[in-house]
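1. the sequence and its predicted three-dimensional model are supplied below.
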Amino acid sequence: MGRKRGFDEATVLQVVRDQFWTTGFAGTSTYDLMEATGLGKGSIYKAFGNKHDLYVRVFSDYCQGLVAEARERLQGGPEAVLPSPIARLECYLVAVANVFAYESPHRGCFLSKVTADRAGEDEKVAQTARRAFDDLAGAFAATIRDAQDAGEVADDVDSSALGYVLLSVIRGIDSIAKADVDGVMLEQTVRSALALIPRAAPPRAEG
């Protein structure tokens, strides 16, 4: 029977993620992780592997949580607070934009930071980032298809392409918010992007 760990894994992973979020992969040493977590080098390696293993682990966990939250907030069904798919999409995207705009300090999204820092040279990171981007764009696309079914959006709209357009808008907001761009302008950017989605024509009156 193995010995019970003397630490809470979820808490340690959160501390590690925040350390990487603040100082990046190259700027974080194993000793930095030891100091942040209070664990010895041997304990870290035994539980999580080397620094790169731990980096990929916390990045993957973050991406899975980000996608799961987006899907939960965008999905419809009898429990949905907002019955309109377009309204749910707008509510979610505006909320995300406001987080980027008004957080202090402006550290942005961990997905964006890791992608910029490591995806060009680390295939595991690149694969995880691509999957997260595909899944987020897919969640937006699924909501747009729901809006088409509800008669809110034109049937000839390419929902998959539009899902990536909205993803690009919100990722861009993540980037420029770090320069302290006005939050009202960032929110209006989201609303303007959504307003460009072709709406379904109203039903023709009979008679």
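-> Received the coordinates, thanks.

2. from here on, contacts and neighbour counts on C-alpha atoms
-> Fine.

3. where does residue 65 fall, secondary structure wise?
-> Using DSSP states H and E, residue 65 falls within helix 51-74.

4. elements contacting that helix?
-> Secondary-structure packing of helix 51-74 (3 or more C-alpha pairs under 8 Å, 6 or more residues apart in numbering; DSSP states H and E): helix 9-23, helix 85-102, helix 110-118, helix 123-149.

5. at 7 Å instead, please
-> Judged by 3 or more C-alpha pairs under 7 Å, 6 or more residues apart in numbering; DSSP states H and E, the packing partners of helix 51-74 are helix 85-102, helix 123-149.

6. redo the ones you listed as TSV? Include mean neighbour count.
-> Formatted as TSV, those follow (neighbours: other C-alpha atoms under 10 Å):
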stretch	mean neighbour count
helix 85-102	20
helix 123-149	20
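
7. and these: which comes nearest residue 36?
-> Between residue 36 and the helices and strands packed on helix 51-74, the shortest gap by C-alpha to C-alpha is with helix 123-149, which sits at 22.8 Å.

8. residues contacting the helix or strand just after the closest one, please?
-> Next in sequence after helix 123-149, counting helices and strands by DSSP H and E, comes helix 159-177. Residues from elsewhere that reach helix 159-177, judged by C-alpha atoms under 7 Å, 6 or more residues apart in numbering: 97, 100, 101, 108, 109, 137, 138, 140, 141, 144, 145, 186.

9. second structure follows, compare the two:
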Amino acid sequence: MPRNKEFDYNEKLRAARDLFWKKGYNATSMSDLVEAMKINRSSLYLTYGNKHDLFLKSLEDYIRDKDMQYRIASELSAEPLQAVRNIIRSVFQSAVKEGNCLFTNSVFELAVVDRQVNSMLTAQSLKTVSLFEKLLTAAKKDGSLKSDKSPRALAHFLVSGLTSIYNVQILFSDTQLTKQTAEILTGVLE
């Protein structure tokens, strides 16, 4: 008779996600995952698949959290340009609080060599571009965005800039410098 799982799926997934986030994909071993998740190896394989499958599930979970973060930040203001600023501010706050970003780490560690990871990261980036483009188009319409740049081009630039906020924090661990980076990015909207 098979045993019922005696653990919370999402709780263990978060433990794996946090380990990948901290160490990166390549530096994380299956033994590390077993220890961090506090489940036996066979349960890990039966429930989550191999290391790569578990990483993809972890990245998907992280992306869901980022989607929610951006949505909540954008909804803090009915003004579209302020909504964009709120998203950038939330990324700055996350970078300082968390120190790094699983998404950003994955771009540099895996996006060039892993098609599935590249596909997930590209889809998420395009989703964020779409969110920014929608807000920037509305801001152009209401006259608050004066830029002669296309909302789509600005949206792509802003998404790339979000990564730079994390890069500065990861490399320099300097809150003031990270804040300045976020402010420069926001300044593009003036």
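-> Yep, that arrived. Everything numeric here is computed off the predicted structure, so don't read it as measured data.

10. how about the helix holding residue 65 of the first structure: buried residues?
-> Using 16 or more other C-alpha atoms under 10 Å as the test for burial, helix 51-74 of the first structure gives 51, 54-60, 62-63, 66-67, 70-71, 73-74.

11. among these, which one sits closest to residue 90 of the first structure?
-> Residue 90 of the first structure lies nearest to residue 74 out of the buried residues of helix 51-74 of the first structure, by C-alpha to C-alpha, at 9.5 Å.

12. for the closest one, give me its contacts.
-> Counting by C-alpha under 7 Å, 6+ apart, residue 74 of the first structure touches 88, 89, 143.

13. could I get those residues as JSON lines with distance to residue 82 of the first structure?
-> Below are the contacts of residue 74 of the first structure laid out as JSON lines (distance: C-alpha to C-alpha, whole Å):
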{"residue": "88", "distance to residue 82 of the first structure": "6"}
{"residue": "89", "distance to residue 82 of the first structure": "10"}
{"residue": "143", "distance to residue 82 of the first structure": "12"}
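
14. list which of the residues you listed are still in contact in the second structure.
-> Compared against the second structure with both residues aligned by TM-score structural alignment, their matches' C-alpha atoms under 7 Å, the contacts of residue 74 of the first structure retain 88, 89.

15. just the contacts of residue 74 of the first structure now: which is nearest residue 126 of the first structure?
-> Distance to residue 126 of the first structure across those (C-alpha to C-alpha) is lowest for residue 143, with 25.9 Å.

16. residue in the second structure matching the closest one?
-> Using TM-score structural alignment as the criterion, residue 143 of the first structure maps onto residue 135 of the second structure.

17. skip the chain neighbours and tell me the closest residue to that match.
-> Closest residue to residue 135 of the second structure apart from its sequence neighbours, by C-alpha to C-alpha, 6 or more residues apart in numbering: residue 80 at 4.9 Å.

18. the one you found against residue 134, yeah?
-> No. At 8.5 Å, residue 80 of the second structure does not count as touching residue 134 under the criterion of C-alpha atoms under 7 Å.

19. which residue is nearest the middle of the first structure?
-> By C-alpha atoms, centre = their mean, the mean C-alpha position of the first structure lies nearest to residue 66, the distance being 4.4 Å.

20. now do it against residue 148 of the first structure, distance only.
-> Per C-alpha to C-alpha, to the nearest Å, residue 66 of the first structure is found 25 Å from residue 148 of the first structure.

21. who touches residue 73 of the second structure in this structure?
-> Taking C-alpha under 7 Å, 6+ apart as the contact definition, residue 73 of the second structure lies against 83, 86, 87, 90.

22. can you rerun that using 6 Å?
-> Contact analysis of residue 73 of the second structure by C-alpha atoms under 6 Å, 6 or more residues apart in numbering lists 86, 87.

23. re earlier: closest to residue 35 of the first structure out of the helices and strands packed on helix 51-74 of the first structure?
-> Among these, the nearest to residue 35 of the first structure by C-alpha to C-alpha is helix 123-149 (24.7 Å).

24. give the other helices and strands that the closest one contacts.
-> Here helix 123-149 of the first structure touches helix 51-74, helix 159-177, going by 3 or more C-alpha pairs under 6 Å, 6 or more residues apart in numbering; DSSP states H and E.

25. looking for the alignment partner of residue 156 of the second structure in the first structure.
-> Matched by TM-score structural alignment, residue 156 of the second structure corresponds to residue 164 in the first structure.

26. now swap in residue 188 of the second structure and tell me
-> Residue 188 of the second structure maps onto residue 196 in the first structure, by TM-score structural alignment.
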